[in-house]
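For reference, the sequence and a predicted model appear below.
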Amino acid sequence: MDIRVLGRVDYAATYDAMRTFTDGRDDGTPDQLWLCEHAPVYTLGQAGKPEHVLNPRQIEVVQTDRGGQVTYHGPGQVVAYPLVDLRRLGIFVKEYVFRLETALIQTLNSWDITGHRVAGAPGIYVSLAAPSSHGQLTGPRPDPFAGLGKIAALGIKITRHRTYHGVALNVAMDLSPFDGINPCGYAGLRSVDLATLGVSTDWGTAAARLGERLATHLSP
């Protein structure tokens, strides 16, 4: 896999570039992984409901063709775009999502932070009271997000077995723009970053760790 560290790039231009790459690739085109950061922007999924944007203030809202509802991208967040041929990799969509989430969980574990999946809500969550606890979420959970904060979002698009869009890991960012939306369509869901959890790291380190884990799980 060809890993490209793009740094801070314009969201709309990167979105266009992903689609152009995917439309133009053939069976022999090597997979790529783009690691980047965006200026503040809200993005709506293909079926995203505008009412989940509560108060955009001066932040641009961009309609996209990925799955999911609304999310926020901004400085201090690592955004990873795997451009992968699933047929060549020999996996289907469910396994692809599982591998993306596994890479995020393993990346968090490198800082002794335990990531959790929540059924029906793609992305990765952490226990706010005990982010380093290795205990799993158990028992009846009438509110599946009780005591949790979302640290990583996931939204993908697959066309002709080829992927674009991807995942976003919150590292050290201004979290207040998340208050202007229902993150991923869930009212009251708290968003957190590594800095909130007491982890001191920089964007480059976080990007390298996430990139390495994604490449491992998405390479033949």
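Yep, it's here. This is a predicted model, so every value here is computed, not measured. Residues are numbered from 1 along each chain as shown.

drop to CA atoms for contacts and neighbour counts, all remaining ones
Fine.

in the longest helix seen in the chain, what counts as buried?
Using DSSP state H, we find that the single longest helix of the chain is helix 93-109. The neighbour-count check on helix 93-109 (16 or more other CA atoms under 10 Å) flags 96-97, 99-108 as buried.

A further structure is provided below for comparison with the first:
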Amino acid sequence: MIVKRLGLVEYAPALEAMRVFTAERGADTPDEIWLLQHPPVYTLGQAGKPEHLLQNPAAIPLVHIDRGGQITYHGPGQLVAYLLLDLHRRRLKVRELVHLMEQAIIDTLAGYGLHAERKDGAPGVYVAGDKIAALGLRVRNGCSYHGLAINVDADLAPFGWINPCGYEGLKTIRMRDFGIEASVEEVGEVLLAHLQRLLPPLADTAGAADTAHRAEQAV
């Protein structure tokens, strides 16, 4: 596993780098996790509806992308983790990876004294019904990219100009709202440890073919 701590990165180049990495990787390419932040940007998933962007007084760029899900916001103060994994080698199905990512977030927040949980039918992680973390994946030829985002100390105003993840009236929160003063980088290291703990080890690819998801799909 290679971990890249990339700092603040424009969204479009990061997306292109993920696509290129996934398209060019081979059977022996190590998996990677990228930890980073983005300047302000809205991203709209494959099935996303533009009308979920209610207003945009700050003229934040809107990027149409190839993950699943609706519209969300990324900005400074939000931890983004991209998981570039060969699911075939780790004997992981897409839904299992989503569950694993959610659990890593829940365990990370628990370490800061926050009780977080899943919500049926709404991927992500919530505290008392309010969304604190979002998920979005793309899987191509059995390999994942995109990932997750946790609101650490992000400006929440841009979330108020959209229906977050397509849900009208969904309240979005951040760790700072609970008096947690950890930096994005500090939270990233805690999250990374949980992801590495929860991810299954590499398997013999010849014996894992029955669990591979080789068709293009989105979550």
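Done, it's in. Because the structure is predicted, anything quoted here is derived from the model rather than measured.

Could you give the residue range in structure 1 aligned to the top strand by length along structure 2?
Secondary structure of structure 2 per DSSP state E: the longest strand is strand 130-140. Mapping strand 130-140 of structure 2 onto structure 1 (TM-score structural alignment) gives residues 149-159.

what's the answer for stretch 174-191 of structure 2, then?
Using TM-score structural alignment, stretch 174-191 of structure 2 pairs with 193-210 in structure 1.

Need the residues that contact that stretch.
By CA atoms under 8 Å, 6 or more residues apart in numbering, the residues outside stretch 193-210 of structure 1 that reach it are 35, 76-78, 103-104, 107, 111, 128, 131, 151, 169-173, 175.

Helices along structure 1, start to end?
11-24, 86-89, 93-109, 203-217.

Tabulate those helices (CSV), appending distance to Gly188 of structure 1.
Below are these laid out as CSV (distance: least, CA to CA, whole Å):
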stretch, distance to Gly188 of structure 1
helix 11-24, 26
helix 86-89, 35
helix 93-109, 22
helix 203-217, 27
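
Of all those, which one is nearest Val62 of structure 1?
Taking CA to CA, helix 11-24 is the member of the helices of structure 1 nearest to Val62 of structure 1, at 7.8 Å.

Okay, angle between that closest one and strand 148-159 too, please.
For helix 11-24 of structure 1 against strand 148-159, the angle by axes from the mean of the first three to the mean of the last three CA atoms, to 10 degrees is 40 degrees.

For helix 11-24 of structure 1, what is the distance to the chain centroid?
17 Å (CA atoms, centre = their mean, to the nearest Å).

again with stretch 60-74 of structure 1
The chain centre lies 11 Å from the centre of stretch 60-74 of structure 1; the measure is CA atoms, centre = their mean.

measure that stretch end to end?
11 Å (CA to CA, to the nearest Å).

which non-adjacent residue is nearest the residue nearest the centre of structure 2?
Residue closest to the mean C-alpha point of structure 2, counted by CA atoms, centre = their mean, is Leu148 at 1.3 Å. Leaving aside its sequence neighbours, Leu148 of structure 2 sits nearest to Leu135 (CA to CA, 6 or more residues apart in numbering; 4.4 Å).

Can you report how many residues neighbour that neighbour?
25 (other CA atoms under 10 Å).
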